[in-house]
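Colleague: Sharing a model prediction with you, sequence too.
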Amino acid sequence: MLERLEIESFVVLAEELHFGRTAERLRVSRARISQTIQRLERRVGAPLFERTSRQVRLTPLGEQLLADVEPGYRLISRGVRRAQATAKGIEGSFAVGYLGGAAGEFALAVIRRFARRHPGIDVRIHETQVKAMFDPLRDGEVELLITQLPVEEPDLVLGPVVLRVPRMLAVPANHPLARQDSVSVEDLARGQVFACTGHVPGYWQEHQAPSRTPEGRIVHRGRSAATLPETLAMVGAGHGISPVGADVAETSAPRGVTFVPFRDTGPVEYGLVWRRSGETERIRAFAAAAVEQSAADR
């Protein structure tokens, strides 16, 4: 009879096709996974995976075994997770907020991973806006937020960083910077940088576009914008410039806007945030799934 770890290691490795990620998911060492799979292959009498220095993939026999054992494994695992969820009180609905397209795509990937382990939880997502970035969290509209850093709020907990996106500068297409291959933080002093309206912390705005460059040049604040589409529309109209994530350049192509990469600044970072007084088992479980998804995306 097969041992539970043998079946679990086989199914998870068939899903991840990576020994390291499989070990992380099952919280054992990579060597333990390798030894377990080898033991299973000896029981079966033939290889179940093809292993090279570049990839891991199922053999035809491995695909056959997966088709036979996976439905039963999923059924048993789902039953155990439902029992654990009931015992821990993590069933029900769970609202997750996100800021920006990159965070939204990441949230959907995490939800798919989370749902496999916690089918009893109905996860809903809610897009937040810069003008009120923490309000849905504080108002109880969402329990957890995937948002741009930094976050320095005494009533909020900053969890792990889960996403990093290269930083770019959105400029009018006829601006001199649009003809460059890259820009510097010093170039922020060469235009009016949009300010954010609403309940935006000063430290957050300063991080996105400092009031002075590293060499001491003044960065002039231009018009205020409440949303990203509004910001890009005004950039296209020639009213200013704005730092954005590379995901904006990939998904938005407003007329009259050119995106130029920064060469001397770090990426836009996103992290998980929740209320200090509202941490639950649901949040901890979702955070664990987010960390795993972040590692898988690297």
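Modeller: On my side now, so go ahead.
Colleague: all contacts plus neighbour counts: C-alpha atoms, from now on.
Modeller: Fine.
Colleague: What helices and strands are in contact with the biggest helix by length in the chain?
Modeller: In the chain, taking DSSP state H as the definition, the longest helix is helix 60-88. Applying 3 or more CA pairs under 8 Å, 6 or more residues apart in numbering; DSSP states H and E, we find helix 60-88 packed against helix 4-16, helix 101-117.
Colleague: what does the longest one contact?
Modeller: In this case it means helix 101-117. Under the contact criterion CA atoms under 8 Å, 6 or more residues apart in numbering, helix 101-117 has outside partners 78, 81, 96, 98, 121, 123, 125, 127, 146-147, 163, 165, 247-248, 251, 270, 285-286, 289-290, 293.
Colleague: Now restrict those residues to buried residues only.
Modeller: 78, 81, 96, 98, 121, 123, 125, 127, 146-147, 163, 165, 247-248, 270, 286, 289-290, 293 (16 or more other CA atoms under 10 Å).
Colleague: Please name the nearest non-neighbouring residue to A195.
Modeller: Leaving aside its chain neighbours, A195 sits nearest to S224 (4.6 Å; criterion: CA to CA, 6 or more residues apart in numbering).
Colleague: ok, and here's another one to check against it:
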Amino acid sequence: MELREIEIFLALAEELHFGRTADRLHVTPARVSQAIKKQERAIGAELFRRTSRTVQLTPIGVELRDGLAAGYRQIQEALAAAATAGQGITGELRVAYSAAWSGNLIVAAADRFRAHHPHCVVHIQDSQLNDPLGPLRDGSTDLVLIELPIDEPDIVNGPVIFIEPRALVVPVGHPFAERETVSVEDLAEAPLVNITGQPQYFLDLHYPRRTPKGRPIPRGPSTTAWQEVLALVAAGKGVSPTCARAAHYYARPDIAYVPFRDAPPVEYGLLWSATGNTPKVRAFVRTLLETAAA
């Protein structure tokens, strides 16, 4: 029996219907019937009992199905492994993320990726707030899902995965906490807790020095960790912009998240090293896009 004939036999043994088997294998019912008749002639016995309403395996058909199924799975697995190896989708893939909501998506995509590429192990890790690009440059991370913009000659900007509205983190007793929304102009009225270690163009967008009308925005303390940002805000040292979804992941009794009504949204995109555009990186990008769409 040829591999295609084995596939037809096993599909019919599962479907027990010539039409459904044909649809599943993208062939005609006549092709299924011809293949089964050929197998029965070669074996010298019926494999299926057909009536106008039903299709059933004969005892010999059951024995053949049980004998072929395990071997067929091994063949399919070997072919899939060879294809994966040929594409270079083996070994390890290290994917980082900057925010908890990005991490949820990365985990779901990694599960989906492993199902299609079982010979590639995906390691998931946090991205350091003050140095998100260092691991890409030294090769300890292959991909990172992070807030944009990033514009570096040695870093590839992949697709934007999702876009989120902004909010302002304020102490719970602050006057802003009583408002339904805040404006970017309001940043001139409170010190801005910010981070260090990011490119200046990134900081200019997320932690601006002036409002759209040109008013200076006072500077509060700086830090290198998000939890420290929240602690400084809670202590009354200033306010800080963030993604509105942070309210669901980093809720605390001593801070409040107030939506911006006029701030540009936060874009989250994939980045990888210009020297790291490998088949497994491209495969994971495709998987992540499929997962995000689903």
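Modeller: Nice, I can see it. Remember, it's a predicted structure, so these values are computed and weren't measured experimentally.
Colleague: now what about the TM-score between them?
Modeller: Laid over one another, the chains give 0.73 as their TM-score (TM-score structural alignment, normalised by the length of the second structure), with 236 aligned residues with a CA RMSD of 2.6 Å.
Colleague: if we can go back for a sec, okay, the helices and strands packed on helix 60-88 of the first structure in a markdown table with distance to D187 of the first structure next?
Modeller: As requested, those are exported to a markdown table (distance: least, CA to CA, whole Å):
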| stretch | distance to D187 of the first structure |
| --- | --- |
| helix 4-16 | 43 |
| helix 101-117 | 25 |
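Colleague: Throw those helices into JSON lines and include mean neighbour count and distance to A23 of the first structure, thanks.
Modeller: As requested, these are exported to JSON lines (neighbours: other CA atoms under 10 Å; distance: least, CA to CA, whole Å):
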{"stretch": "helix 4-16", "mean neighbour count": "18", "distance to A23 of the first structure": "8"}
{"stretch": "helix 101-117", "mean neighbour count": "18", "distance to A23 of the first structure": "16"}
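Colleague: between these, which gets nearest to R275 of the first structure?
Modeller: Nearest to R275 of the first structure among those is helix 101-117 (18.3 Å), distances taken as CA to CA.
Colleague: Next SSE downstream of that closest one?
Modeller: strand 121-127 (DSSP states H and E).
Colleague: which helices and strands does that following strand pack with?
Modeller: Looks like strand 121-127 of the first structure contacts strand 92-98, helix 101-117 (3+ CA pairs under 8 Å, 6+ apart).
Colleague: Quick check: buried residues in the first one?
Modeller: What that stands for is strand 92-98 of the first structure. In terms of neighbour count (16+ other CA under 10 Å), strand 92-98 of the first structure has its buried residues at 94-98.
Colleague: That one against the second structure, how far on average?
Modeller: By mean CA distance after the TM-score superposition for the first structure, the fitted strand 92-98 of the first structure averages 0.9 Å away from its aligned residues in the second structure.
Colleague: chain center to that strand, what's the gap?
Modeller: Offset of strand 92-98 of the first structure from its chain centre (CA atoms, centre = their mean, to the nearest Å): 15 Å.
Colleague: and what of the last one?
Modeller: The offset between the C-alpha centroid of helix 101-117 of the first structure and the centroid of the whole chain comes to 8 Å, using CA atoms, centre = their mean.
Colleague: where along the stretch 151-294 of the second structure do the helices fall?
Modeller: 200-206, 226-234, 246-249, 279-293 (DSSP state H, counting those that start in this stretch).
Colleague: Onto which residues of the first structure does the last one map?
Modeller: Across the first structure, the stretch matching helix 279-293 of the second structure (TM-score structural alignment) is residues 281-295.
Colleague: Once aligned, what mean separation remains between the matching stretch and the second structure?
Modeller: Looks like 0.8 Å for stretch 281-295 of the first structure (mean CA distance after the TM-score superposition for the first structure).
Colleague: What lies in contact with that stretch?
Modeller: Counting by CA under 8 Å, 6+ apart, 24-25, 88-90, 94, 109-110, 113-114, 143-144, 159-160, 162-163, 272, 274 sit against stretch 281-295 of the first structure.
Colleague: And for stretch 202-222 of the first structure?
Modeller: Outside stretch 202-222 of the first structure, the residues that reach it (CA under 8 Å, 6+ apart) are 149-151, 185-186, 188-196, 239-240, 243.
Colleague: before we move on, the earlier item: compare the helices of the stretch 151-294 of the second structure and report which one is nearest to A13 of the second structure.
Modeller: That would be helix 279-293 among these, by CA to CA, at 32.4 Å.
Colleague: on that earlier part again, now tabulate the helices and strands packed on strand 121-127 of the first structure in CSV and tack on distance to Q208 of the first structure.
Modeller: Listed next are those as CSV, based on distance: least, CA to CA, whole Å:
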stretch, distance to Q208 of the first structure
strand 92-98, 18
helix 101-117, 16
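Colleague: Ends of stretch 180-199 of the first structure, what's the gap?
Modeller: 34 Å (CA to CA, to the nearest Å).
Colleague: let me fix that: stretch 142-157 of the first structure
Modeller: 14 Å.
Colleague: Now do that stretch: everything it contacts.
Modeller: 94-100, 103, 107, 126, 133, 136-137, 158, 203-204, 207, 268-278, 283.
Colleague: swap the cut-off to 6 Å and go again
Modeller: 95-99, 136, 269-276 (CA atoms under 6 Å, 6 or more residues apart in numbering).
Colleague: tell me, it lands on which residues of the second structure?
Modeller: Using TM-score structural alignment, stretch 142-157 of the first structure pairs with 141-156 in the second structure.
Colleague: what's G271 of the first structure in contact with, if anything?
Modeller: Here G271 of the first structure is in contact with 146-147, 160-162 (CA under 6 Å, 6+ apart).
Colleague: go with 7 Å
Modeller: 146-149, 158-163 (CA atoms under 7 Å, 6 or more residues apart in numbering).
Colleague: what separates it from V110 of the first structure, distance-wise?
Modeller: For G271 of the first structure relative to V110 of the first structure (CA to CA), the value is 13 Å.
Colleague: same deal with E70 of the first structure?
Modeller: 22 Å.
Colleague: where does P132 of the second structure land in three-state SS?
Modeller: Following DSSP: H, G, I helix; E, B strand; the rest coil, P132 of the second structure is assigned to coil.
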